[in-house]
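[1] need coordinates for the below:
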Amino acid sequence: MKNKGPLYVLTCYVIWGLLPIFWKLLAQVDSLYVLASRIVWSMVLTGGILLLRRDRLAGVRAAFQDRREWGLLAAAGCVVCVNWGVYIWAVANGHMIDSSLAYYMNPILAILLGTVLFRERLTKLQWLAVAVTFAGLVITVIRYRQIPWIALVIGGSFAVYGALKKQVRSDAAVSTFVETLTLAPFALVLIFWMEAHGTGAAGVLSGWQWLLLLSVALYGEAFTATHAILFGFVWTGLILYLISGTRESRRHREEEKPCV
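    Okay, here's the model as predicted:
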């Protein structure tokens, strides 16, 4: 199972890379409606998985009975709701480059958050990675005269989501189900309200397009010199972070080797 880890990670990144194409197909539907649909159908999917594995249902009951656990999962659900919502809106409204930048920034934001919340110690290379990424942001603000808020909100909310999930005891399927089940009533109210007021998917989608509710080269977004500079700094920071992680893993393996 451990050997399949890199394959699972690669598969996840491939799926994430294809997601903008998926959301672009739904650009004609209001982003809030798409978000609400995603919450509901995520709940249905994870609920179905849990029903197939009935041994996990006890974990759902335990999560709801533990106020702290439920509170953390509810908070995580709200934060990832912001993440999903801004991401869907960004892709549908021609900000795909900013949304992709967010996920390159996410590891750096996550380790910075870890130092604040969990007092994790960073290596010199990790601090350098943070500094390089921050320098890229400063240059972007100076050139654009505005903060890249889309990338920061998406990347930052995902980092906060990870910090919250780090504190829960429930496994992935249970935690995702509890998160989406907590938000589902609000999502359903929004769906029915928007349909009743003519701003939902009815009249916009037809036939196979309803099944959709279960970048640059494609959509012609402008990739400016400022984008290139910021991506360069963020990628450099990410590479430094990965090098640091590789060194730490190698060091731990050396320390765990038995003495002969």
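
[2] going forward, measure contacts between C-alpha atoms and count neighbours the same way
    Will do.

[3] now the helices for the protein?
    Under the criterion DSSP state H, the chain contains helices at 5-25, 31-52, 57-65, 67-92, 96-117, 124-144, 149-165, 172-196, 216-219, 225-256.

[4] what packs against the fourth one?
    Judged by 3 or more Cα pairs under 8 Å, 6 or more residues apart in numbering; DSSP states H and E, helix 67-92 is in contact with helix 5-25, helix 31-52, helix 57-65, helix 96-117, helix 149-165, helix 172-196.

[5] please provide the structure for the following sequence as well, for comparison with the first:
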Amino acid sequence: MSDKSLKIGVALAVAAYAMWGFAPLYFKLLMVMPAAEILVHRVVWSALLLVILVFGFKQIAKVKSALKNPKVIKVLLFSGVLLAGNWLLFIWAVNNGHLLDASLGYYINPLLNVFLGRIFLAERLRRMQKVAVIIALLGVLILLFSYGELPWIALLLASSFGIYGLLRKQVAVDSLPGLLIETMMMLPFAFLYWIFFASQMSNMFSNEVALNGLLIGAGIITTAPLLCFTGAARRIRYSTLGFFQYIGPSIMFILAVYLFGEPLHEARMVTFGFVWLALVIFSFDSYRAYRKSLKSLAV
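    Purely as a prediction, here's the structure:
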């Protein structure tokens, strides 16, 4: 891996997680609509934007090549289902007062990435990474056994997106063509929901211009960070990618507590404390490894 490729991967990772962190502000503007309906518009307008980008960047040949590979199609179908489920749960959590749960899920995700990297990519865990994963797991178990509360929203968001990233890292297709194929696979289901189940607010001929603009803009809000993420995942180690993910949930945590006023009770604070401690250890270890990799490239 070249120094230039590593720097591009880092920049893309930072951009992706920052955009995800502020995304709840956008979806709060669409609270009048059900989560499934917002998801429909995310899929439809993302598909349109991705088609424009694929032709604009002249990557249609890569799309055709991927479509000829049955293995790639199977993986993208599965990753597309995971992505749609993650989108739906995130929108529901944001607009139903569970942004703190979403924040916790995305705090857990980088530690889960390390575990998945070890299991499926044979990436060796350093000693401090093992300690960080164990501490985070203890935080979740304390919440479960001491307070009888399973953070299911957090765990589902973390696992669905962690497995999605793992699949996209292994499939032999670039980020833009792959994301287009994933989205096009969701498109028929989105249209069926729009036609038979959507409310009057999805009738764009009767809506105000502002609401229609928000619905169309959901495509940009959806596509931009995903393109950055998949681009980063192909340029840097999967476990290292998790080092940057604290950006998104930190922004969400601040928004949830200080802007939206979600309650941060004692049980949840204990779990956050364990996960934060794990992330401090993990981040310190990742920073040392990152510095060593830069020195190795220089040599």
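
[6] any idea which of the helices and strands packed on helix 67-92 of structure 1 gets closest to residue 238 of structure 1?
    helix 96-117 (7.0 Å; Cα to Cα).

[7] residue 164 of structure 1 corresponds to which position in structure 2?
    Using TM-score structural alignment as the criterion, residue 164 of structure 1 maps onto residue 167 of structure 2.

[8] same question, residue 146 of structure 1
    Under TM-score structural alignment, residue 146 of structure 1 pairs with residue 149 in structure 2.

[9] residues near its match, how many?
    14 (other Cα atoms under 10 Å).

[10] before we move on, what about residue 69 of structure 1?
    For residue 69 of structure 1, the neighbour count with other Cα under 10 Å is 19.

[11] now residue 262 of structure 2
    15.

[12] and it, what's its match in structure 1?
    Looks like residue 262 of structure 2 aligns to residue 221 there (TM-score structural alignment).

[13] for its match, give its distance to residue 15 of structure 1.
    21 Å (Cα to Cα, to the nearest Å).

[14] check residue 178 of structure 1 too.
    Distance from residue 178 of structure 1 to residue 15 of structure 1, by Cα to Cα: 23 Å.

[15] if you count what's nearby, which of these two comes out ahead?
    Shown here are residue 178 of structure 1 and residue 15; by other Cα under 10 Å, residue 178 has more neighbours (24 against 11).

[16] which residues are in contact with the aligned partner of that one in structure 2?
    For residue 178 of structure 1, the aligned position in structure 2 is occupied by residue 181, per TM-score structural alignment. For residue 181 of structure 2, the contact set (Cα atoms under 8 Å, 6 or more residues apart in numbering) comprises 63, 76.

[17] next one: the one 10 residues further on
    Contact analysis of residue 191 of structure 2 by Cα under 8 Å, 6+ apart lists 40, 44.

[18] now check structure 1 for the residue matching it.
    Mapped onto structure 1 by TM-score structural alignment, residue 191 of structure 2 lines up with residue 188.

[19] what's the answer for residue 96 of structure 2, then?
    Under the alignment (TM-score structural alignment), residue 96 of structure 2 pairs with residue 93 of structure 1.

[20] for residue 232 of structure 1, see how far away that match is.
    Taking Cα to Cα as the measure, residue 93 of structure 1 falls 24 Å from residue 232 of structure 1.

[21] and the nearest residue to the match of residue 146 of structure 1 once chain neighbours are set aside, how many neighbours?
    Of all residues not flanking residue 149 of structure 2 in the chain, residue 143 sits nearest, at 5.8 Å (Cα to Cα, 6 or more residues apart in numbering). By other Cα under 10 Å, the residues close to residue 143 of structure 2 number 20.

[22] just list the residues touching residue 143 of structure 2, thanks.
    Contacts of residue 143 of structure 2 were listed using Cα under 8 Å, 6+ apart, and they are 149-151, 267-268, 270-271.
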